[in-house]
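Asker: Sequence isn't available, so here's the structure alone:
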């Protein structure tokens, strides 16, 4: 009995290690896009990834044929949404790194854009995951895409001060 448990535990560990070897890079990239951190300095993204992988490992035996990547991605997205809500209020703006390609987007826009375009999640699934109507997800995704394609122009520098003397 004890040998069977050890064998099962070793098999579980090998399966999970193989999953992490194949999926961690893509999940880290998704987390880095979500947090809008620089790719070379992404502590929040790494924490999100660690939490998502720990959650997936904890539920490994209960997946029963479900895709572990989908489980990890769902946890990553929901954890990002929850943390952003609590830290910044109603998907408030964190201070993204200007080197991030998605820095101009709000956290909600980043979340929906990453789920829809980078991860290929259907609108209906993204809406269900986030608790939003499908139309709202569609609108936010369109707005985020338009913002990335046509970024807002920086405000012109304001000149202070030189008054023209009357002639």
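Answerer: That came in fine, so what should we check first? Predicted model only: the values in this text are computed from it and were never measured.
Asker: make it CA atoms for all contacts and neighbour counts henceforth
Answerer: Noted.
Asker: The chain: helices as residue ranges?
Answerer: 2-35, 43-58, 68-88, 107-113, 123-130, 134-149 (DSSP state H).
Asker: let's bring in a second one:
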């Protein structure tokens, strides 16, 4: 009986380690975009990701066919949205000037490629509200107020790549 439990725990640990090895970079980039921190100085994003991964690991055996990436992303977004990360206006990046709700919508819609309906359901908003937030955020990023330039220039740099190459579900940071 103990051997069986030990084997199950070892299998669980291996599966989770493989998941983290494959998904942690993209999830950290999403968390960094949410917190508005610079990619090279992102302690709040790392803490947010650590909490999301811990939650996923705790429920690993109960996933039963559910995508662990989607589960972790959901936990990440919910933890950010609940206010623990509201003081997250970082100094670097174009997304730092957006409100936390606008950042959530931009990261989910443009970086993660989540559909409007799914984004609305995840955030507890109407689809039209998601559209409005997305349009307002994109306008704010594309047409920033005049003044000193932010630490990162261009939308593509804010979202992780040249010419927006990292946008969409299939790309990785």
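Answerer: Cool, got the structure. Here the structure is a predicted model, which means the values were calculated and not measured.
Asker: List the TM-score for the superposed pair.
Answerer: Overlay of the two chains. TM-score (TM-score structural alignment, normalised by the length of structure 1): 0.84; 148 aligned residues with a Cα RMSD of 1.5 Å.
Asker: hey, which of the helices of structure 1 is tucked in deepest?
Answerer: Neighbour counts (mean count of other Cα atoms under 10 Å) averaged over each of the helices of structure 1 peak at helix 107-113, with a mean of 24.
Asker: elements contacting it?
Answerer: Packing partners of helix 107-113 of structure 1 (3 or more Cα pairs under 8 Å, 6 or more residues apart in numbering; DSSP states H and E): helix 2-35, helix 68-88, helix 134-149.
Asker: what residue is smack in the middle of structure 2?
Answerer: residue 30 (3.0 Å; Cα atoms, centre = their mean).
Asker: Quick check: closest non-adjacent residue to that residue.
Answerer: residue 107 (6.6 Å; Cα to Cα, 6 or more residues apart in numbering).
Asker: Settle this for me: that neighbour is touching residue 34, isn't it.
Answerer: Yes. Here residue 107 of structure 2 reaches residue 34: they are 6.9 Å apart, a contact under Cα atoms under 8 Å.
Asker: From residue 5 of structure 1, how far out is residue 78 of structure 1?
Answerer: Between residue 78 of structure 1 and residue 5 of structure 1 the computed distance is 33 Å (Cα to Cα, to the nearest Å).
Asker: Also residue 101 of structure 1?
Answerer: Taking Cα to Cα, one finds residue 101 of structure 1 at 47 Å from residue 5 of structure 1.
Asker: OK, contacts around the closest residue to residue 35 of structure 1 other than its chain neighbours?
Answerer: Nearest non-adjacent residue to residue 35 of structure 1, counting by Cα to Cα, 6+ apart: residue 45, 6.1 Å away. Each residue near residue 45 of structure 1 by Cα atoms under 8 Å, 6 or more residues apart in numbering is listed here: 28, 31, 32, 34, 35, 37.
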